[in-house]
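# Could you work out the structure for the sequence below:
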Amino acid sequence: MTVTYTYRVADARLGTFSQLLLRWKGSIYKLLYCEFLIFVSFYFSISLIYRFTLDENQRLMFEKLALYCNSYAELIPVSFVLGFYVTLVVSRWWGQYESIPWPDRIMNLVSSSVDGKDEYGRLLRRTLMRYTNLLNVLILRSVSTAVFKRFPSIEHVVTAGLMTPEEHKKFDSLNSLHNKFWIPCVWFSNLAVKARNDGRIRDSVLLQGILNEMNTLRSQCGRLYGYDWISIPLVYTQVVTIAVYSFFLACLIGRQFLDPAKKYPGHEMDLYVPVFTFLQFFFYAGWLKVSSKERKWISRISHHGISFFLHSQEGAKKVIRSNPLLVQDASEAETTRWWQSPYCKREPALFHVQSWGRGQEGRCLKGACKWDMLHPLHQLQLLPLHSIPPGAFPPDRLQYPEVSTVLFLKRH
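The predicted structure follows:
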C-alpha cells in the first residue's frame, strides 16, 4: 500500500525529512523487521558458538572458513542483479498505474457532443457512460483480486446495474475461451454511430473524437490485461533471490569478528556488532522485499499455461469472427437502477458550501483550512465584491488582500 507523506514535508524545514525515518506505517522497518531479526539472531548465535563453544582446532578451521567466505562473497554481483530487477519491477509497477482506464475524458466528450435535453438524450448519454464503466469493471475484475471479490460473477455486475439482463444474454451468447472485456467497447461504438445517424451527434468529427477516446480506453485495458497475463519471467526472480540470500548466508560466517591476537587482515578490532553488515542487509534485502511488494500491487500469476503467440492469435480470431455479429445486433439504450436521480427530495433546496481560509477557530488539516456546511438556500446571501464595505473583515483573516470571501457552491 502506498502511504502519502508529502504534506508532512511541504515546508522543508530543518529535520523534516529526518522525521520520516521515525514513521512505522509503510516504512522499511515494518516491511523487513522479521527477516532482520532472523538474520541478527543467526549472526549472534554463530558468534557465540565461535567464542565459547569451539576448541582451538575448531576455531582455526572456522577462521579459515570465515576468511574464505568474506573474500569470495564480494564476487556475487548483488548490486547489478538487484538493480536490474528493481528497475524492471518499478517500471512495470508505474506502467500498470498509467494503464488504469480513467473515464473522465470520455465523459466530457459524451457530455458535450451528444445532444438532447429530452429523456432519450439523457438516457443515451448515461448508457454510453455505463458501457464505459462496464468496460472498467470487466477488466479490473480480471486483474485485481479486490475488484473480483466485489464482482465475483457477471450476475453481480447485472445486480449492480452496470449491465442489463438482455445485455447479459448477449454477453453469454458469445462463446469464447478468452476474456470478453472488450464487448462493451463494441456496444459503445455501435450506440455512438446510431446516435450520429439519429442526429444526436452533430457531425462526424465529434463522433470520431468519441470513438478515438474509446479506443484509447480499450488500449489501456489491453495493456493492463497484458501486464497481468505476462508476468516477470520466473528466472529473473530466482536469480535475484538466490544472489541476495547466498550473499547474506556467506556474510553470516564471513563477517564474524575473529580473534585480534591472530592478526588476520581486517580483523584488528573486535567490535562484536557488524554495523555496516546490518546496513547492507537493510539496503539489499529491503530492495528485494520492496520489489516483491510492488509486484503484488495489481499483477498476479496468470492462469494461462500456453504460449504468448498462440494465445494472441486465437484471441484475434475470436474478435474478427464476432465483430460482424455484434454490429448487426447492436444493443438498445435501456434504463437501469442508476436512471433515477441520486439526490433526495429536499436536496435542491440545499447547497454545499466550502470555504477555505483562516477562520475563528483557525483549524488546519494537512496544511489547509476547510469547513463543510449545509445551509438552506433562502439563508444564503451572496454579495458582489464591490458592495462589501472596507474593513468588514479583519486583514489578518484574509489569505489574499484583494479577495474578501471565496465561496464554492455545489450540490452535496
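
# all contacts plus neighbour counts: C-alpha atoms, from now on.
Noted.

# and the helix or strand harbouring residue 194, which residues are buried?
Using DSSP states H and E, residue 194 falls within helix 183-197. For helix 183-197, the neighbour count (16 or more other CA atoms under 10 Å) marks 183-193, 195-196 as buried.

# Which of these sits closest to residue 156?
When the buried residues of helix 183-197 are compared for distance to residue 156 (CA to CA), residue 184 wins out at 16.3 Å.

# which residues does that closest one contact?
Going by CA atoms under 8 Å, 6 or more residues apart in numbering, residue 184 touches 131-132, 134-135.

# redo that, cut-off 6 Å
Contact analysis of residue 184 by CA atoms under 6 Å, 6 or more residues apart in numbering lists 131, 135.

# returning to what we had before: farthest-separated two in the buried residues of helix 183-197?
183 and 196 (20.3 Å).

# now the spatially most central residue of the chain: how far from residue 6?
Geometric centre of the chain, nearest residue: residue 97, 5.4 Å, by CA atoms, centre = their mean. Separation of residue 97 from residue 6 (CA to CA, to the nearest Å): 19 Å.

# next one: residue 290
Where residue 6 is concerned, residue 290 sits at a distance of 20 Å (CA to CA).

# what about these two, which has more around it?
Shown here are residue 290 and residue 6; by other CA atoms under 10 Å, residue 290 has more neighbours (17 against 9).

# Could you tell me whether that one really is in a helix?
Yes - judged by DSSP: H, G, I helix; E, B strand; the rest coil, residue 290 forms part of a helix.

# State the distance from it to residue 244.
13 Å.

# structure for this one too, so we can compare:
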Amino acid sequence: MVVSYASKIYTKDRLFFLKLLFRWTGSVWEMLWVDYIFFVTAYVILAVIYHQALANHEHRMITFEAVVRWLSKIRTSVPLSFMLGFFVSTVFSRWWSTCMAIPWLSSMSFYTQALVESTHPVKSDIARKIRITILRYSNLSWILMMATISQQIKDRFGFNQPLKAKKSRPFRRHDSCCDSRDRNDSTDGNKNSKKPEFELTWRERLDLINLDEKVRKHFGRLVTAEEVETFARSAELSQSTDLTYSPEYWLPLAWATRLIKRSRMLGLIAEERELLFLVEMINKFRGDLGTVWSYTEFNVPLVYTQVAVAAVYLFLFSTLLSTQLIRPEMVRQVTMAPAAESINETQSSVIDTVLGVELLAYFPILGSLEFIFYLGEV
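Below is the predicted model:
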C-alpha cells in the first residue's frame, strides 16, 4: 500500500528519522509484524531445543552444531542481494511507469477550451456543448478503464454492491457483421476460454455511474440512452452476456474524435493543425489508458517472482539455524570479558557477560535485521 508521508515528516526537525522509521501506516512494520512473530517464535523454539532438550545428548548436540556451522558458511553463496536488486528494480520501474501513464483530464479541458470556440452567438453555444461532450466522453473513458483494474474505483461507484438478479440474457450476434473466418476464430479458437463475470450487469454499472452525485452535478449524466444502445450493439458483436461484457473504454474516445471532426466542419476549430492536435491528444489519452491496462494485464513473469520469493524464504529458513548461538560461540563471548583490577570485578564482569550471552542465545538480533531487510523488499 502506497501512502503519503512526506508532508508529515519535516527534515528540519531534530530526530526526524525516528518519525520516519517508526511510522506505522504503510510501513514495513505493518507489513511484516505477523511474519516476524512467526520467525522469532521458530528461532526461540530451536534455541530451546538446542540449549535445553539436547543438553544431555552430546551426539545430537554436536550434529546440531555441525549443521549450524555448515549453513553459516554456505548461506551467503547465493547472490541474494544482486537477485533482489534486479527484482525490486523491475517492480519499482513498472509501478512508477504505471503512475506516470495515468492521464490527466485537466489537459483535455485546457486544450478544448482554447481551440473549440466561436465568436458567433449561436455557434458559441454549440461549441460550449461540444466541449462539455468531449469532456464527458473523456471522463467516461477514464472511469470505464480504471473500473476494470482499480478496486477503489469500483467501490467509488458501487460496482461491488450485491446483485439483485444473477440471470443474464445472452446477446445474439449478427452473422453479416463478420466473415466466416472471423466467426471460426471467435468460436472454435476460444472454446476453452472463459470470460470473467461481474457482480452487476454492464447496464447497471453504467446506471451507477450516471447516479453518482458529482456526475449529476457537473454533467447530468455521463452516458445517454443512445450511447447505451451503442454499447449494446458492441456487446452483440462480442458474443457477451450482461455479466461478462465490459464496455470498451476506447469507444467514447472514438465518439470524441468524430465530434472534433464535426467541429472543424462547423468552423469551430480555426485551422487544420488544431484539429490534428486535438485528435493526437485524444490518441495519447487512449494510449496512456492502454499502457495502464497493459501493466495490469501483463504481470512480471511468474518465474522471476517465484525465484525471488523462494530465494528469500530459503535464506531466512537457513538464517533460523545459521544464526543460532552455539557453545563455541558462547565460550568465545564469555572469554572476551574486559580486564578488571580485582578478582571480584572480574567475576562480576564474567557473570554479566554470561547473562548477556544467554539472552542473545534466545533472540535473533542479526536474524531480525536480515529478516526485515530481505523480506521487506519482496
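
# Mind checking the TM-score on these two?
Here the TM-score for the pair of chains, by TM-score structural alignment, normalised by the length of the second structure, is 0.71; 287 aligned residues with a CA RMSD of 2.3 Å.

# re the thing from before, alignment lookup: the residue nearest to the centre of the first structure to the second structure.
When the second structure is aligned by TM-score structural alignment, residue 97 of the first structure is paired with residue 99.

# Tell me the secondary structure of residue 181 of the first structure, please.
Of the three states, residue 181 of the first structure takes coil according to three-state DSSP.

# And for stretch 6-23 of the second structure, what's in contact with it?
Residues outside stretch 6-23 of the second structure that contact it (CA under 6 Å, 6+ apart): none.

# Please state the offset of that stretch from the chain centre?
Distance, stretch centre to chain centre, for stretch 6-23 of the second structure: 26 Å (CA atoms, centre = their mean, to the nearest Å).

# Now that stretch: buried residues?
For stretch 6-23 of the second structure, the neighbour count (16+ other CA under 10 Å) marks residue 20 as buried.

# follow-up on the earlier one: tell me the residues of the second structure aligned with the helix holding residue 194 of the first structure.
On the second structure, the counterpart of helix 183-197 of the first structure by TM-score structural alignment is residues 251-265.

# Could you do stretch 225-235 of the first structure as well?
So stretch 225-235 of the first structure sits over residues 293-303 in the second structure, by TM-score structural alignment.

# same check, this time on stretch 56-65 of the first structure
Under TM-score structural alignment, stretch 56-65 of the first structure corresponds to residues 58-67 of the second structure.

# Look at residue 2 of the second structure and tell me its secondary structure.
coil.

# tell me the contacts of it?
Residues counted as contacts of residue 2 of the second structure (CA under 6 Å, 6+ apart): none.

# Check the alignment and tell me where it lands in the first structure.
Checking TM-score structural alignment: residue 2 of the second structure goes with residue 2.

# do residue 137 of the second structure as well
Residue 137 of the second structure maps onto residue 131 in the first structure, by TM-score structural alignment.

# Number of residues surrounding its match?
Residues near residue 131 of the first structure, counting by other CA under 10 Å, number 21.

# That one sits in which helix or strand?
Using DSSP H and E, residue 131 of the first structure sits within helix 119-143.

# mean shift between the match of helix 183-197 of the first structure and the first structure?
Relative to the matching residues in the first structure, stretch 251-265 of the second structure has an average distance of 0.7 Å after the fit, by mean CA distance after the TM-score superposition for the first structure.

# Excluding residues flanking it in the chain, which one is nearest residue 143 of the first structure?
Using CA to CA, 6 or more residues apart in numbering and skipping residues adjacent in sequence, the residue nearest residue 143 of the first structure is residue 228, 5.9 Å away.

# separation between that neighbour and residue 325 of the first structure?
29 Å.

# Those two: who's more crowded?
Neighbour tally, residue 228 of the first structure and residue 325, criterion other CA under 10 Å: the higher count belongs to residue 228, 20 against 11.

# Give me the angle between the host helix or strand of the more buried one and helix 119-143.
In this assignment (DSSP H and E), residue 228 of the first structure forms part of helix 204-229. Angle, helix 204-229 of the first structure to helix 119-143, by axes from the mean of the first three to the mean of the last three CA atoms, to 10 degrees: 20 degrees.
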